[in-house]
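Q: The following block contains a protein sequence and its predicted model.
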Amino acid sequence: MRPSRLARAAAVLPLVLLFTWSAPQWREEAPEREARAPVTGPAAPKPAVVGREVWHADEAAVREEPAYTRPAEAVFVHHTNHPNGYDCERDVPGMLRAMQRQHIEGRGWDDLGYNFVVDRCGTVYEGRADSERRTVLGAHTKGFNTRSLGIAALGRFGEGEEVPRPMLEAIAAVAAWKLGREVDPRGRVRMESTNDASRYPEGTDVTLDVIAGHRDGYDTDCPGQALYDALPELRVLVARLRDDHAAQAQGE
């Protein structure tokens, strides 16, 4: 490593050590069998995604190959609870590597729990391996990981704190791209809890917003009140992206 990169790494370390984890401790759930549904195109364009090879994910530390699930019918929005003042270009890759290490070594998960992570500048990072290419079972919302997508906002967004506009728009772009084509992002979805450790006992049928907060499925303050309060706007943004894409496709 060149001296300048060593200096950068030393600068990132104190920031990494400051964060706390809002996600609860749990073991990962058993994967659902992959559905053999016909493959169709996405309902919105794919945003730019920074791959794992760019932020240097530790592939050797990953415990298991990705497990796949049916197309996402719900999105759970999270925050990572890092301090908000990070430098997007300089700090984020190290923060992601530290988070991946904590999820694997500290929580016993197979890999980074979230499918995608979005920073305050609006950059989208692939989280769990292969999430960019397929619908991958994550470890983000206990009891509701199947047929769902976990998107984490890098930072903490308590009441009165600002949710950066580029971040909100990037989360919307990922959700619009990854949600199943027939799903209404402004609607509700019926899901069954798969674990007693969630907010609902195992086997309970629950109706949730298609775009929900982590707290809707688990007893936590995640994703922070400011970000949670932004979810209605996020649903509108996602729907608009998908409607615009459909209108453009019809006009071609």
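A: Cool, got the structure. Predicted, not measured: the structure shown is a model, and the values here were computed from it.

Q: can we go C-alpha only for contacts and neighbour counts from here?
A: Will do.

Q: Tell me how many other residues surround residue 247.
A: Residues near residue 247, counting by other CA atoms under 10 Å, number 11.

Q: And for the one 4 residues further on?
A: For residue 251, the number of neighbouring residues by other CA under 10 Å comes to 7.

Q: Now do it against residue 244, distance only.
A: 11 Å (CA to CA, to the nearest Å).

Q: got it, and residue 5?
A: Distance from residue 5 to residue 244, by CA to CA: 42 Å.

Q: just residue 152 next, same as before
A: 25 Å.

Q: Residue 124 too?
A: 21 Å.

Q: Compare these two and say which is more crowded by neighbours.
A: Shown here are residue 124 and residue 244; by other CA under 10 Å, residue 124 has more neighbours (24 against 13).

Q: Test my guess that the more buried one contacts residue 50.
A: Yes. Under the criterion of CA atoms under 8 Å, residue 124 makes contact with residue 50 at 6.1 Å.

Q: A further structure is provided below for comparison with the first:
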Amino acid sequence: MAQPDGTFRTVSRIFAVLRLLSKKTEGLSFTEIITQFEDIPKSSMHNLLKQMHAHGYVCYNDRAKTYSIGGGMIELASSIVHHFTVKPLARPYLDTLGIQTGEDIYLGILSGEETVYIDNVKGTHPIRFDIPVGSRRQLYSTATGKLFLAHMSDHDLSRYLENKPLVPLTKRTITEPSELKEHLKAIRSAGISISYEENMDGIVGISAPIMDEFGRMAAGIVISVPNDRAVPSQVAFLVQHVKETAGQITRRVGGKVPTC
């Protein structure tokens, strides 16, 4: 049987350490940890714990000389749980928003470098555009996607823009990184994102964020409207209702409602 390479071995050890620490809320000393891994040299375990600590996945108590699960791991686990719990908790509010507006409503989450729609409420207007649940869309051209970008750290946003070509999907797609950055600042400040035919001709998206308890964006609600119905008064009406609904869901999932 082929031996696992170094990367696979390191990843396996990380998960093994996390599983061990998750069973001991009071923490474990280095000696208690290393005795569970007879095949790992002490120097390798020291380096592994050092790296895990640097990334926030383990916490070191200098006074007790013990390691425990770190805040970074707790936040990661919370984010995963939110992806599974936000859909059923949000559904009643999405239904109400659909009744209030008559438009198509979508719930989107972040998946890699795309936004994925995990639920929808179909509008009552005869002219509408249906996006199937499970559909993926670019971040830089969609209302919900731009919200996720606006809530990224400067480091993560810069890395995204360095690696992601901003290919024009319509004549209104923002394709200059500097222009997109300024646009994202305005979105973050306003707490609302609007895509005026940036992802698809004839479609306007209006989106507001659902936040988790750490103040991070867990999901987004977007109202999809044909351009012909997106007159200023109607857009203002939809902005008000989508922000109110996002705030209600944020409170329902125990998140922090943005102050803007």
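A: Yep, that arrived. None of the values given here were measured: they were computed from a predicted structure.

Q: Need the TM-score from the superposition.
A: Remark: TM-score between the superposed chains equals 0.27 [TM-score structural alignment, normalised by the length of the first structure]; 125 aligned residues with a CA RMSD of 6.5 Å.

Q: if I look at the nearest residue to residue 8 of the first structure once chain neighbours are set aside, how far off is residue 239 of the first structure?
A: Closest residue to residue 8 of the first structure apart from its sequence neighbours, by CA to CA, 6 or more residues apart in numbering: residue 90 at 7.3 Å. Plainly put, residue 90 of the first structure is 33 Å away from residue 239 of the first structure if you go by CA to CA.

Q: ok, now residue 125 of the first structure?
A: Relative to residue 239 of the first structure, and taking CA to CA, residue 125 of the first structure is found at 22 Å.

Q: With residue 88 of the first structure instead?
A: For residue 88 of the first structure relative to residue 239 of the first structure (CA to CA), the value is 28 Å.

Q: for residue 12 of the first structure, same thing?
A: 37 Å.

Q: So for the two, which sits in the more crowded spot?
A: residue 239 (22 against 19).

Q: Is the more buried one within a helix or a strand, and which one?
A: helix 231-251 (DSSP states H and E).

Q: tell me which residues of stretch 145-164 of the second structure are tucked away?
A: Of all the residues in stretch 145-164 of the second structure, those buried under the rule 16 or more other CA atoms under 10 Å are 145-152, 160-161.

Q: what's the longest helix in the second structure?
A: helix 71-101 (DSSP state H).

Q: What helices and strands are in contact with the helix or strand following it?
A: Later in the chain than helix 71-101 of the second structure, the nearest helix or strand by DSSP H and E is strand 104-111. Here strand 104-111 of the second structure touches helix 71-101, strand 114-121, helix 143-150, strand 217-226, going by 3 or more CA pairs under 8 Å, 6 or more residues apart in numbering; DSSP states H and E.

Q: Apart from its chain neighbours, what residue comes closest to residue 30 of the second structure?
A: residue 66 is the one closest to residue 30 of the second structure (CA to CA, 6+ apart), at 6.8 Å.

Q: If you tally nearby residues, what's the number for that neighbour?
A: So residue 66 of the second structure, with other CA under 10 Å, has 17 neighbours.

Q: Correct me if wrong: it contacts residue 31.
A: No. Counting by CA under 8 Å, residue 66 of the second structure stays clear of residue 31, with 9.5 Å between them.

Q: Quick check: residue 146 of the second structure vs residue 240 of the second structure, distance?
A: Residue 146 of the second structure is 19 Å from residue 240 of the second structure, by CA to CA.

Q: Repeat that for residue 104 of the second structure.
A: In terms of CA to CA, residue 104 of the second structure sits 16 Å off from residue 240 of the second structure.

Q: what do you get for residue 101 of the second structure?
A: 11 Å.

Q: Neighbour count: the two, which is higher?
A: residue 101 (18 against 13).

Q: wait, what's in contact with the more buried one?
A: Contact analysis of residue 101 of the second structure by CA atoms under 8 Å, 6 or more residues apart in numbering lists residue 238.

Q: ok, so what distance separates it from residue 249 of the second structure?
A: Residue 101 of the second structure is 17 Å from residue 249 of the second structure, by CA to CA.

Q: likewise residue 117 of the second structure?
A: From residue 117 of the second structure over to residue 249 of the second structure (counting by CA to CA), the distance is 16 Å.

Q: Kindly report the same for residue 157 of the second structure.
A: Residue 157 of the second structure is 26 Å from residue 249 of the second structure, by CA to CA.

Q: Also residue 224 of the second structure?
A: Counting by CA to CA, the gap from residue 224 of the second structure to residue 249 of the second structure is 19 Å.

Q: for residue 72 of the second structure, same thing?
A: 24 Å.

Q: Can you add distance to residue 195 of the second structure and give the helices and strands packed on strand 104-111 of the second structure back as TSV?
A: Formatted as TSV, those follow (distance: least, CA to CA, whole Å):
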stretch	distance to residue 195 of the second structure
helix 71-101	18
strand 114-121	14
helix 143-150	5
strand 217-226	10
